[in-house]
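Enquirer: sequence and predicted structure, then a few things I'm wondering about:
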Amino acid sequence: MNDSQLRRELEKLLPKEQLFTDELSRLVKGCDAGLYRLIPRAVVKVNSEAEVIRLMQFCSRENIPVTFKAAGTSLSGQTITDSILMESGEGFAFSAITDNGKTATFGVSLTGTAANRMLQRYHRKIGPKPASINAAKIGGILANNASGSSYGIQHNSYNTVRSMRIIFADGTLLDTADPASRQAFAESHPELIASLVELHREVTGNEAIRNRIAEKFRLKNTCGYGVNALIDFSDPIEILQHLMIGSEGTLGFISQATFETVPDHRLKATALVYFRNLRDVCQAILPLRGSPVSAAELMDRNALRAVENQTGVPAELKSLPEEAAALLIDTSADDEETLLAQIGEIESAMNHIHTLSAIRFTTDRQLYNLYWSVRNGLFTSAAASRPPQTACVIEDIAFDGAILGDALAEVRELLIHSGYADAVMWGHLLDGNVHFTLFPDINSPEGVDRYSRFMHDLSQLVAVKHNGSLKAEHGTGRNMAPFVELEWGAEIYGVMKRIKSAFDPQQILNPGVIINDDKELFVKNLKNIPDAHPLIDKCIECGFCEVICPSRELTLTPRQRIVAYRRLTGMGDVKRRKQWAEKMNYSFNETCATDGLCAIACPVGINTGKLVKELRWKENGKVAKRMAEAIANHMDLVTATIRNLMKLPHAIARITGYGWMESVARGIYRIGDGLLPLWTRYTPTGSRKICRSIFPAGHGDTPEVVYFPSCVTRSMGGPAFGFTGSEDVPSKMISVLRKAGYTVIIPDGREKLCCGMAFSSKGFRDQAHRKARELNEALLQASRNGELPIVCDMSPCLLHMRETVDSRLRLYDQVEFIHDFLLARLNLRKRPVTVAIHTTCSSAKMGLEEKLYTVALRCAEKVVTPQNVSCCGWAGDRGFFYPELNNSALKPLKHDIGDATEGYSNSRTCEIGLSINSGIAYRSLVYLVDQASE
């Protein structure tokens, strides 16, 4: 079947909008965090079990391989294919919490963090806690038997999943929680059931094999199939269910799973302990296993060196000996007495262990977070410092506690001998599970050969010499499939082959993964990693950024933009390159919000929006630059014009009706084909012109504050549909400041002032820099060279100001200033309303989430924070011209606001999109504060 025929057949099964067969989509959707690149023939997004069943039946009938993908954070090449890639969509992002949080059912498209957020109110969480939990979805967590920093074996998916719904290669659905479904499946699949019964009988009846499996699974182990299911259970359905965990999509598709959750204790304590060397730190593993420890994280000297220059890390890191290592020990409880007792027990257990300093636990939240930031920053720092054009590989091994020190010392020697002396080593000591990074040059034959020799040597050292796990928690994938037989031996590998054949006799489910006899598979189909641009060259394509991107369901995510741009820069043919650039412009450029939230989620801090801005700057023509220059030179005229124009549509709508006016506006928008903005009832009216420079508090000697009303609120800061009253944002801001007893100073020349962000986001650098300089001078003058605090009413502008103006200026967003300075000075009464709040991207970067919530809760009886919304996607003025971006980003908003009747934020433009997509009027937080202080 050729590609055109395949497309036509798939269109019979699923809606066209869920099929992706164009070159760009197949490239960017077909990647994961591993070393490998395969381009799928088609990408299919599925949103229901019925759709999965139809697709599986089609693939089975036509003998076409299919691979499943959730978040694509897989590190070993588990979710790539050159056939059909099936991506789980939003239809599988559902949940049901039962038994007061002790059990919970989640669809496979829900992230681990989203699941834990739902369990938070019950003080529970799911057992697995991979480092990728913010991005990794339940489907991937199950498929890889993810664990993490806690007791991984005790709380991994294998030991905490109670039931699941599975769709097999032939399209059959099994619900393991439903006795009728179990019986029906046993009757419809007697061969599979018989195979599992026979395998159980053979394995348990063979003492050598049974003991070998039991011994291997005392460690974390995700190398090969979870054959411990054959000795842990006798019921074939239970065996089947547990074989599915860690099977990496090679046995069937899990659509949902029910977990037995684990406690999430309220109180936590941690200690950062230093040791002379790796062997010494490994001496702590056995006593800690018998203590009430929730995590014990190893960090070698390279790891500590990678973070020792970061702001806030302990100063003693720099003075540690060359061979030193550290251990971050964590314990938790629900009351102080228990926590203190546990700390004492841990300290007693480690009395005989030699350390470089005394063991000191801390419960101080700031210090606790600092220590964990050191631990969590290891991978970030290591990956960011790797040489150009090298890959970042994270290997994942485990050893028995009794030999851990010697084994890790040998691994370190192997790394040095193999040319990877800069490798960073860290891990979960409680399970003897250690990760390390290495940076092979997979673009050169010499680099690939070096990597190949190292992997063969590592496999011998880990699996043969020390009987360890080649993959403890990252899954087998293509990277370790050639070495599964080496670790397990021919007999048990033969059992694994029989498992694969029993579940998938046609071998169409993720072929090549886990079971593969090609011993060189791990160095085939390697990614080409060009030097595309300094802003993105450190990207390892892990996908952590995707969950927070506003365009993720519309066009591209940051990872996908980087993959597309790397392909573009690698093209030698000029004509082909131009065609590719035109093809990706809408997805890559026009629908990128450039909000920079991707940098927060990215392990190496990449802001893909900066790249997009850079390219916009290069692409701006002479005409566009002249227009930008004219606007910058006549900002007073521009704001005055907008101020007056914004009043007209509302005046007409009040006569003709808002429905009629919006219909006309949509027609004008379509005729303009992207040149004219889209007006809606929630587009604000114009502001009043600010005619004074000083607004006294009205009594005696009062504190002073400089208020900079942004160009947005000076021009379109007025009320919109759903507002009560006619006051604009600047009026409300001045009202609140004066109520708190402040004399308000407005900078001179305010009508011409602009922070420059609007120019910067469109790539007009010169104009952005000039406006920033003008504002800087005005604020220095108004604040007496930084003596007075300065407050701004638009959080995006305030963040941009912090990045561009004089460091002497004390700059505050409205939320921050109200929280830090006004709450104690205002007489606030809670209004009997439920309000929804939105943390803008800039507020998130400035860490204002809690302050926004605190202020809102002082002013309203109930505050709702929508959990599934990050960036609103309005992106300055992009919401006017690409409303589909805003609508896609805020798809969950209407559901998430619950019973809220009012909405509040701190960006006037963001509030437009929030109002459109929620159905309630969003406005500046100062409106709420002003009403509560009346």
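Expert: Great, that's in hand. Numbers count the residues shown, from 1 in each chain.

Enquirer: C-alpha only now, for contacts and for neighbours.
Expert: Will do.

Enquirer: report the contact partners of Leu526.
Expert: The contact partners of Leu526, by CA atoms under 8 Å, 6 or more residues apart in numbering, come to 35-37, 442.

Enquirer: make it 10 Å
Expert: With contacts defined as CA atoms under 10 Å, 6 or more residues apart in numbering, Leu526 is in contact with 34-38, 77, 391, 442-443, 448.

Enquirer: how close does Pro603 get to Tyr371?
Expert: Per CA to CA, to the nearest Å, Pro603 is found 17 Å from Tyr371.

Enquirer: which one of these two has more residues nearby?
Expert: Pro603 (25 against 20; other CA atoms under 10 Å).

Enquirer: am I right that that one is in a helix?
Expert: No: counting by DSSP: H, G, I helix; E, B strand; the rest coil, Pro603 is located in no helix; its state is coil.

Enquirer: next up, a second structure to put side by side with the first:
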Amino acid sequence: MAGMPSNDIYLELINTLSVQIPASRLISDDAKLMAYGTDASFYRMIPKLIVQANSLEEMVFIIQSCSHKNIPFTFRAAGTSLSGQAVSDSVLITLTDNWRDHEIISDGLKIRLQPGVIGADANKYLSPYQRKIGPDPASINSCKIGGIAANNASGMCCGTAQNTYKTVDAMTLVLHDGTILNTAEPESVAQFRVSHDSLLAGIFQLCSEVKNDAVLFERIQHKYRLKNTTGYALNALIDFDDPIDVLTHLMVGSEGTLGFIAEITYNTVIEHPNKSSALLVFSDIESASNAVSILANTPVSAVEMMDGRALRSVAEKAGMPEFMPTLTLEHCALLVESRAASEDELYHQCRTIMASISAFDIPHQVMFTSDPSTVNTLWSIRKGMFPAVGAVREAGTTVIIEDVAFPVDRLAAGVRELQALFDEFAYHEAIIFGHALEGNLHFVFTQGFDSQIEVKRYGAFMDAVAHLVAVKYQGSLKAEHGTGRNMAPYVELEWGSDAYRLMRQIKTLFDPNGLLNPGVIINDDPDAHITDLKPMPKADDIIDRCIECGFCEAVCPSRTLSLSPRQRIVLYREMQRLKHNNESDKYAELEKTFNYLGVDTCAATGLCADRCPVGINTGDLIKQVRTEKYKRFTPIATWSANHFGATTALTRLGLKTNAAMQKTLGEKALSKTVNGLRNLSKGKTPEWHPDFPQANKHVPKTGENRKPKRVVYYPSCASRNMGNEVNSEDTKTLTEVTMSLLERAGYQVIIPKKLEEQCCGMPYDSKGMKKLSKEKSYRLEATLWQASELGKLPVLMDTSPCVKISKEQFTFPLGIYEPSEFVIKYLWNDLDIQQVDETVMLHITCSTRRMGLADSLLNLTKACAKRVVVPEHIDCCGFAGDKGFFTPELNAAATAPLKQQIPQDCTRGFSNSRTCEIGLTHHSGIPYRSILYLLDEVSMAKPSKATPNARDTNKEVVS
């Protein structure tokens, strides 16, 4: 292992790298190093430098530059790994979003993927072909292909037959010297055989050595009958003869210690369209384990085991089967899934499965079902166990999840002895669950590292686990999470000295200077697993449950600009630690950095909460911080809230002035003037661009003639004030379009009284001014309650964020709807739709996603236009209220992937939030409008039907 270079050497490296890599992607700021350097493991190593690689050419340059200066380096994809294999105290190399290319090959039989592709996205690309990649880790919605391959990750249905090792077809990799090998290209392979003949000869020699050693050969065969990711993939030495094939498969599961996987081609597997699940509860672990042995010979796709403690951890959650609270710690459950090509085949498979275990006493069960709601509930039991432990742990502790594999025929005994170890070491909250077909069990427990006594307890516990699993039962210490730093001290214990010697030789062949991810897999320090432990100081009740897993990052609009939710929490925790230790100077310095990175650039959408295993909304924390930060502006905000009509009138005046100046001065002169003022004010005035809206001159009024169907229409303050951009060809404003559409459908439109004074409270809520927000919300609620005749009439709000906050804060039983939900429920039978033969873009706002209405908006758009494109990787546009005006870089970063995804034949886009549409228009190059514009364009009134009121109309759903 290489020694740590001096600071001067790192400065030299930065100078060298800066020749080809922009300074913005060479991270050496202390705060960012801490934030960006954190991963999901319980280890903390702060890099000296983080380099964000944008291309294969840059990656080669970075590797060669580090190698020439003898500086260690580590690769990271998503940072969701759990065992410490993606942290570094030297150079950490991460990937920009430019590593997301994919190619479908042979009608989905294969797929070529770059390492930055998220696992779930790969399956989305394959979905039309009814195929998927083999690996299915629990983190598939967040982890990336680079990490999946480098860790040989598997999952609930993957087993040992469909992991990356078994399904890899080809690979492009970069070795320690910067050499690129593409195993799919004969020319690249031929050149490599010449240039790296000594490496290939060394690999061939290792293969020969193993194949001539019957004892070692048999041990390797035995180890890979189980799930096993401990150490290097020694099975490659006996499975293949060509050193190129051996090399390719050694890279799988090598955790970045042998080279960089720049591209991988998978042989895909069938994704059966028909699935059915059952929950079977047995009286004890022995019965359940015996059932597993029988089920292994039936057409099951997955069998998940959950011990009594695991079941108890989720028993009281909403929606659980009614028998769950009655189960004891002795009970053990199996969650079984079967998949088939047809419903008839699935039916017969389920009968076969249940017949095979008919002799067992099953005191409680949920029979096989394909009902989506029930299936989701059953799998939520399994998926909810890890967060259930995390949610109840003490502040200052972390959640540790380990995964081991026992021989299936000794599974029950292994579980019993693990449970005994939990009792012996006082891990009374520990639970066990896992992939029973492979004997692969996860155990979850909480651990503090704030005292040496606790560290010693953990170390002694892991020693005991290692001897139990690896020695007594000849199992695997790491079945699917990767060796990392956590199991590196135990690799030799599990494999034996002769096999470990082979691993050392492999490391030396590929990495002669020991620079690639040192300390991972091969580590001479017996205490490596209890060194560099991550502190988890108590910081705030909102975030104390965070385990820094990183599941939140994929949906965060600011993740490429400043910080992700995980990174915000990392820095906030450090600030609280500094405050607690009275390190005021360091605290003040970090707070100054955090004000922009953490607070100003957070959209506070709450999307992170939907991805978080324990439901943490980091936006709530940031709003809390903003409460203090914006306290001095409270008098101004209070005046605006109490004089909202005047505030909105001033807004319209400003928009009118802008439009007049744009027409008279021209865009170039106006931009220079307004944005020059913004520079002088240090960002306190809004940024101007040509897609600024003009004022809305239309004033919606209550319909004069009473009709059988009535609706309350509440135009948001954004749509009341803002029309379309000055140069728009659309002359109608959103309020005009909405009124036209409702009247066409035969509705009398009721506009709430004192409309100009009304606001949902969102502008104040986003700045942490909760009192003002609730005051505005309660006033609006009272107004709408009266306008809707005490909740009898539905209320249409034309902007989705207003609907979301109103649903959250209102207490009266009001029926509040955003546009697509209202149209589907109330207008659909009153309109004839003539679908346009056109390709349109659709932006599904974060508020729509959080309300669970994404499908409603998508289905409505598909009913109106033949081709609908929902761009990838834009879960939130980052306009975030007024941040699109005052922090425009957030909007730009969040929508960066948009323009390149717009088809050439597409000339417009749609959404359901007026402010979002401003930013989308600006960054896409095509106009974005409310979905109501499209519906207004393609719809005609049907012959009227006599209905007493809106609630009596047919509620047919768009399909």
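Expert: Nice, thanks for sending it over. As the structure is a prediction and not an experimental result, all values here were calculated from the model.

Enquirer: fetch the TM-score of the aligned pair.
Expert: With the length set by TM-score structural alignment, normalised by the length of structure 1, the two chains reach a TM-score of 0.97; 929 aligned residues with a CA RMSD of 1.6 Å.

Enquirer: just to revisit the earlier point, which of the contacts of Leu526 of structure 1 are buried?
Expert: 34-38, 77, 391, 442-443, 448 (16 or more other CA atoms under 10 Å).

Enquirer: just the residues you listed: which are in helices?
Expert: Here DSSP state H is the test, and those give Val448 as lying in helices.

Enquirer: now the buried ones among the contacts of Leu526 of structure 1 in TSV, with distance to Ala782 of structure 1?
Expert: Formatted as TSV, the buried ones among the contacts of Leu526 of structure 1 follow (distance: CA to CA, whole Å):
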residue	distance to Ala782 of structure 1
Gly34	54
Leu35	55
Tyr36	57
Arg37	57
Leu38	59
Gly77	58
Ala391	51
Ile442	57
Asn443	56
Val448	61
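
Enquirer: what's the closest of the buried ones among the contacts of Leu526 of structure 1 to Lys752 of structure 1?
Expert: Closest approach to Lys752 of structure 1 among the buried ones among the contacts of Leu526 of structure 1 (CA to CA): Ala391, at 48.8 Å.

Enquirer: what's near enough to touch the aligned partner of Leu113 of structure 2 in structure 1?
Expert: By TM-score structural alignment, Leu113 of structure 2 lines up with Phe106 in structure 1. Residues near Phe106 of structure 1 by CA under 10 Å, 6+ apart: 92-97, 112, 114-115, 137-139, 164, 255-259.

Enquirer: secondary structure class for Phe106 of structure 1?
Expert: strand.

Enquirer: how about the helices in the stretch 801-950 of structure 2?
Expert: 819-822, 846-850, 854-864, 883-886, 888-894, 914-924, 931-938 (DSSP state H, counting those that start in this stretch).

Enquirer: which residues of structure 1 does the fourth one align to?
Expert: Residues 878-881 of structure 1 are where helix 883-886 of structure 2 aligns, taking TM-score structural alignment as the criterion.

Enquirer: ditto for the first one
Expert: Counting by TM-score structural alignment, helix 819-822 of structure 2 falls onto residues 814-817 of structure 1.

Enquirer: mean deviation of the matching stretch from structure 2?
Expert: Aligned to structure 2 and superposed, stretch 814-817 of structure 1 gives a mean residue distance of 1.4 Å (mean CA distance after the TM-score superposition for structure 1).

Enquirer: any idea how far Arg850 of structure 2 is from the aligned partner of Ile515 of structure 1 in structure 2?
Expert: When structure 2 is aligned by TM-score structural alignment, the residue opposite Ile515 of structure 1 is Ile522. According to CA to CA, Ile522 of structure 2 and Arg850 of structure 2 sit 44 Å apart.

Enquirer: neighbour count: the two, which is higher?
Expert: More crowded of Ile522 of structure 2 and Arg850, by other CA under 10 Å: Ile522, with 25 against 16.

Enquirer: where does the more buried one sit: helix, strand or coil?
Expert: Here Ile522 of structure 2 is recorded as coil under three-state DSSP.

Enquirer: tally of neighbours for the nearest residue to it once chain neighbours are set aside?
Expert: Using CA to CA, 6 or more residues apart in numbering and skipping the chain neighbours, the partner closest in space to Ile522 of structure 2 is Ala488 (5.9 Å). By other CA under 10 Å, 26 other residues sit near Ala488 of structure 2.

Enquirer: give the equivalent position in structure 1 for Ala488 of structure 2.
Expert: Ala488 of structure 2 maps onto Ala481 in structure 1, with residues paired by TM-score structural alignment.

Enquirer: measure the residue of structure 1 most remote from its centre to Glu850 of structure 1 for me?
Expert: No residue in structure 1 has its C-alpha farther from the mean C-alpha position than Gly700, which lies at 51.5 Å (CA atoms, centre = their mean). Counting by CA to CA, the gap from Gly700 of structure 1 to Glu850 of structure 1 is 34 Å.

Enquirer: cool, and Ser551 of structure 1?
Expert: 26 Å.

Enquirer: what's the burial count for Pro763 of structure 2?
Expert: With other CA under 10 Å as criterion, Pro763 of structure 2 counts 18.

Enquirer: let me redo that: Asp264 of structure 1
Expert: Count around Asp264 of structure 1 with other CA under 10 Å applied: 19.

Enquirer: Arg688 of structure 1 too?
Expert: 20.

Enquirer: run through the residues that contact the aligned partner of it in structure 2.
Expert: By TM-score structural alignment, Arg688 of structure 1 lines up with Lys697 in structure 2. By CA under 10 Å, 6+ apart, Lys697 of structure 2 lies in contact with 652, 656, 720-723, 733, 735-736.

Enquirer: strands - which of those residues land there?
Expert: Here DSSP state E is the test, and these give 722-723 as lying in strands.

Enquirer: Cys549 of structure 2 -> structure 1?
Expert: For Cys549 of structure 2, the residue aligned by TM-score structural alignment is Cys542.

Enquirer: ok, its match - contacts?
Expert: Cys542 of structure 1 sits next to 31-34, 71-75, 132, 135, 559, 602-603 when contact means CA under 10 Å, 6+ apart.

Enquirer: let's see 6 Å
Expert: Counting by CA atoms under 6 Å, 6 or more residues apart in numbering, Cys542 of structure 1 makes contact with 33, 73.

Enquirer: that's a strand at it, yeah?
Expert: No: Cys542 of structure 1 is assigned coil when assessed by three-state DSSP, not a strand.

Enquirer: what's next to stretch 903-919 of structure 1, contact-wise?
Expert: For stretch 903-919 of structure 1, contacts defined as CA under 6 Å, 6+ apart pick out 682-683, 794-795, 835-838, 874, 893-894, 921-925.

Enquirer: before I go, just wanted to say thanks for your time.
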